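Asker: I'll drop the sequence and a predicted model, then ask my questions.
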Amino acid sequence: MTSQTDAGTPFRAARFGAFGGPDVLDVVAMPGIDPGIGGALVRVHAASINPSDVKNVAGRMRQTVPPRTPGRDFAGVVVAGPEDWVGAEVWGTGGDIGFLRDGSHAEYVVLPPGALARKPENLSFAEAGAVGVNYVTAWIGLVEYAAQKPGETVVVLGATGGVGGAVCAIARHRGARVIACVRGAVAEDAVCRQVGAELLDITGIDLAATLREMAGGRGVDVVYDGVGTPALFEPAIEALAFGGRVVCIAGTPGEKVRIELIPFYRKEARLIGVDSLKRGVAACAPILDALAEGFASGAYPPPVIAQAWPLADVAHAYAAVAAGTRGRVILTLA
């Protein structure tokens, strides 16, 4: 193992000792850490705040035991660890950091070497630190589970959201026709618009009939549901073609949806759930490596940074995410 001078240096981190709203977060001084043999120490330059981070602090993630430093996404520089990684600019995300182990909303984070992935050079640290959860969740559902193929029709429910936009970008890059379901006007910088998805305003329409008509009567191949309401999920199921797949990442506790089983099984349709929290930081690194080419080529537009906050204002940054700020909210740490 080789290291720069950062290993063992005291640092600042966001911490919560009890669950609650953003106001339970404090910035505290932490003792210096050494990653030890087989570990890597990353100096965090930027880290986005996801809705799941807010839920984590609120106590909605059963696996988390405080005190804890939250934070899933990050971008920074390796300052200690394997010789061929020291000095490398990296990015990452994981469903374990911030939950089962201290996360990225700190000046340093310790990772296993298998969690290291090189950041695309054309992305800033702020942009790279805002990619993780959205694109990894999109990739797992669309590429790994639904096995989307070129020429297929992909419908995205919640297309203006973070994951929805990522699905639009990945599917377009993989040769799909993408129908982005939206409500009303769509911002010019929305990913679904930037990548050339077909925008479908679903306000007041018969969604199932409209989708079948747009697909020439045969139905659609993949529906990626980032909303999780019966009003959209049920017609999406109806609109599936033979062999169609529905990927679901959202829902409301206690709310039920209906599926008519005879047409569902006769279509040999599939319903797929995705929970990216099940993927640890090391398991996400190969996905980020696979995504890097799309960002390097410009096929995936850089994330829109809505707000950037210093670590000292972490409680205000969390409050912005809790309020539903459009675009990504990041902490700047370097």
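Answerer: Perfect, thanks for sending it.
Asker: use CA for all of it now, contacts and neighbours both
Answerer: Noted.
Asker: And the helices in the chain?
Answerer: Taking DSSP state H to define them, one finds helices in the chain at 51-58, 125-128, 132-139, 162-173, 191-194, 207-214, 230-238, 261-266, 281-297, 314-322.
Asker: Enumerate the positions of the longest one that are buried.
Answerer: In terms of neighbour count (16 or more other Cα atoms under 10 Å), helix 281-297 has its buried residues at 281-282, 284-289, 291-292, 294-296.
Asker: now the angle from it to helix 162-173?
Answerer: 60 degrees (axes from the mean of the first three to the mean of the last three Cα atoms, to 10 degrees).
Asker: what packs against helix 281-297?
Answerer: Here helix 281-297 touches strand 89-92, strand 117-118, helix 132-139, going by 3 or more Cα pairs under 8 Å, 6 or more residues apart in numbering; DSSP states H and E.
Asker: what's in contact with it?
Answerer: Identification of contacts with helix 281-297 by Cα atoms under 8 Å, 6 or more residues apart in numbering yields 91-97, 111-123, 132, 135-136, 139, 173, 300-302.
Asker: Could you check the angle it makes with helix 132-139?
Answerer: Orientation note: helix 281-297 sits at an angle of 90 degrees relative to helix 132-139 (the same axes, to 10 degrees).
Asker: follow-up on the earlier one: what's the most buried one of the helices and strands packed on helix 281-297?
Answerer: Here the criterion is mean neighbour count by mean count of other Cα atoms under 10 Å, and of the helices and strands packed on helix 281-297 the winner is strand 89-92, at a mean of 28.
Asker: Report all helices and strands that that one contacts.
Answerer: strand 74-81, strand 117-118, helix 281-297.
Asker: Got another one to weigh against that:
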Amino acid sequence: MHAWRVHSHGEPGEAMRLEEAPRPVPGPGQLLLRVRAANVNFPDALLCRGQYQVRPPLPFTPGVEICGETEDGRRVIAAAALPHGGFAEYAVAEEADVLPAPEALDDAAAAALHIGYQTAWFALHRRARLQSGETLLVHAAAGGTGSAAVQLGRAAGARVIGVVGGPDKARTAKELGCDLVIDRRADDIAATVKEATGGRGADVVYDPVGGDAYAASAKCVAFEGRIVVVGFAGGAIPTPALNHALVKNYSIVGLHWGLYRQADPGAVRHCHAELTRLAADGVVRPLVSGRVALADAADAVQRVADGATVGRLVVVPPGAPAAS
């Protein structure tokens, strides 16, 4: 089969090599999946760089999020079990992690409903306890997980303020349903949020960026607000001033979705049922901005690493069904 493999860490465009590789053999409790679609996530870039919290043995195939088909013909979504990731014709997944693909979505959108939407759902509902009528501030609102947070925030009845970089992403965020869009390149985030909320600030902040985004969030989080730390796509890990959190009465909470798979798998299945229902009702629909051939996967991962995309790019292997 054809598979992209990483033999040494580096930038995705240089570290990923398309090779002829043996079909992976699933271990105990695992399933072999024929890949129908593999979405590109920022963790794929971190895996290539050797900077992710999980470091699979070299060589490995990236591609953490897939829609696939089991050997008995079931259409499913799963987080791939590394080192046998989804940027290949076949991948491996833990049987306990495999979930039925939502019938309302095609393969690309179904795969995108998994990690990014689960991350946003757990961040907003389990960690931040977002309430209807509250103000939600979403950084990277036109990105893969940010776009999920925008849609789920709207579904929860929140007023959503999205932060993006540039006018093209601002248009995308507005189309996703943001009530207000802030261009971080042109606007003062904290001042704009305070003005839009009558000085109160954001009740919940969804931050997959870190660095300057976190610093701005701390300036405009509301009394008893919650900042959810999801990741550090901006490259800088902030060092929060805990005395500031103390005097302003706000919470800083972390969200590592993968830990729920280990510690509370029932919650993951419950979340999937909720997301499937929202997709069937047309309330959420993953933003798939482009489909690329397997041969172009390395370029797609590099584009995500460089912050040059909106929504999700999806890799479609040869022979996979066409988009519906």
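Answerer: In hand now; what should we look at? The structure presented is a predicted model; accordingly, all values stated were derived computationally and were not measured.
Asker: Can you pull the TM-score for these?
Answerer: Once superposed, chain against chain, the TM-score is 0.82 (TM-score structural alignment, normalised by the length of the second structure); 310 aligned residues with a Cα RMSD of 3.0 Å.
Asker: Can you convert the helices and strands packed on helix 281-297 of the first structure into TSV and add a column each for distance to residue 45 of the first structure?
Answerer: Formatted as TSV, those follow (distance: least, Cα to Cα, whole Å):
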stretch	distance to residue 45 of the first structure
strand 89-92	10
strand 117-118	14
helix 132-139	15
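Asker: Mind checking the ones you listed for the one nearest to residue 18 of the first structure?
Answerer: helix 132-139 (24.4 Å; Cα to Cα).
Asker: what's the average per-residue distance for the closest one once overlaid on the second structure?
Answerer: Following the fit onto the second structure, the mean deviation recorded for helix 132-139 of the first structure is 2.3 Å by mean Cα distance after the TM-score superposition for the first structure.
Asker: so that helix aligns onto which residues of the second structure?
Answerer: Under the alignment (TM-score structural alignment), helix 132-139 of the first structure falls on residues 114-121 in the second structure.
Asker: who touches the matching stretch?
Answerer: By Cα under 8 Å, 6+ apart, stretch 114-121 of the second structure touches 65, 77-79, 144-146, 148-149, 152, 255-257, 268, 271-272, 275.
Asker: The same query, at a cut-off of 7 Å, please.
Answerer: Outside stretch 114-121 of the second structure, the residues within contact range by Cα atoms under 7 Å, 6 or more residues apart in numbering are 65, 144-145, 148-149, 152, 257, 271.
Asker: Could you do stretch 168-175 of the second structure as well?
Answerer: So stretch 168-175 of the second structure is contacted by 141-142, 162, 164, 181, 183, 310 (Cα under 7 Å, 6+ apart).
Asker: where does it sit relative to the chain's centre, distance-wise?
Answerer: The chain centre lies 18 Å from the centre of stretch 168-175 of the second structure; the measure is Cα atoms, centre = their mean, to the nearest Å.
Asker: cool, and stretch 118-135 of the second structure?
Answerer: On Cα atoms, centre = their mean, the centre of stretch 118-135 of the second structure falls 15 Å from the chain's centre.
Asker: just to revisit the earlier point, now tabulate the helices of the first structure in a markdown table and tack on distance to residue 40 of the first structure.
Answerer: Output for those, formatted as a markdown table (distance: least, Cα to Cα, whole Å):
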| stretch | distance to residue 40 of the first structure |
| --- | --- |
| helix 51-58 | 23 |
| helix 125-128 | 18 |
| helix 132-139 | 19 |
| helix 162-173 | 29 |
| helix 191-194 | 33 |
| helix 207-214 | 48 |
| helix 230-238 | 43 |
| helix 261-266 | 48 |
| helix 281-297 | 12 |
| helix 314-322 | 25 |
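Asker: quick revisit: taking the contacts of stretch 114-121 of the second structure together, which two end up most distant?
Answerer: Once Cα to Cα is applied, the contacts of stretch 114-121 of the second structure give 65 and 152 as the farthest pair, at 19.5 Å.
Asker: out of those two, which sits in the busier spot?
Answerer: residue 65 (28 against 22; other Cα atoms under 10 Å).
Asker: what about the helices of the first structure, which gets the closest to residue 149 of the first structure?
Answerer: Using Cα to Cα, the helices of the first structure put helix 162-173 closest to residue 149 of the first structure, at 8.6 Å.
Asker: In the second structure, which residue range corresponds to the closest one?
Answerer: Mapped onto the second structure using TM-score structural alignment, helix 162-173 of the first structure covers residues 144-155.
Asker: Mind reading off the mean deviation between that stretch and the first structure?
Answerer: Looks like 0.9 Å for stretch 144-155 of the second structure (mean Cα distance after the TM-score superposition for the first structure).
Asker: and the alignment partner in the first structure of residue 251 of the second structure, how many neighbours does it have?
Answerer: Correspondence of residue 251 of the second structure to the first structure, assessed by TM-score structural alignment: residue 270. Other residues near residue 270 of the first structure come to 17 when the count uses other Cα under 10 Å.
Asker: And for residue 175 of the second structure?
Answerer: With other Cα under 10 Å as criterion, residue 175 of the second structure counts 11.
Asker: Same check on residue 106 of the second structure?
Answerer: For residue 106 of the second structure, using other Cα under 10 Å, the count is 17.
Asker: What of residue 74 of the first structure?
Answerer: Residues within reach of residue 74 of the first structure, counting by other Cα under 10 Å, total 33.
Asker: What residue in the second structure is paired with it?
Answerer: Residue 74 of the first structure maps onto residue 66 in the second structure, by TM-score structural alignment.
Asker: out of the contacts of stretch 114-121 of the second structure, who's nearest residue 110 of the second structure?
Answerer: residue 65 (10.0 Å).
Asker: Thought residue 79 was touching the closest one, still the case?
Answerer: Yes. Residue 65 of the second structure is within contact range of residue 79, at 4.8 Å (criterion: Cα atoms under 7 Å).
Asker: that older thread, would you list the helices and strands packed on strand 89-92 of the first structure in TSV and tack on distance to residue 249 of the first structure?
Answerer: Below are these laid out as TSV (distance: least, Cα to Cα, whole Å):
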stretch	distance to residue 249 of the first structure
strand 74-81	22
strand 117-118	25
helix 281-297	17
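Asker: Skipping adjacent residues, who's closest to residue 16 of the first structure in space?
Answerer: Nearest residue to residue 16 of the first structure, sequence neighbours excluded (Cα to Cα, 6 or more residues apart in numbering): residue 25, at 4.9 Å.
Asker: Look up how far residue 195 of the first structure lies from the residue lying closest to residue 327 of the first structure once chain neighbours are set aside.
Answerer: On the basis of Cα to Cα, 6+ apart, the spatially nearest residue to residue 327 of the first structure that is not a chain neighbour turns out to be residue 306, at 4.8 Å. Applying Cα to Cα, to the nearest Å, the value for residue 306 of the first structure to residue 195 of the first structure is 19 Å.
Asker: more neighbours, these two?
Answerer: Using other Cα under 10 Å, the more surrounded residue of residue 306 of the first structure and residue 195 is residue 195, with 21 against 12.
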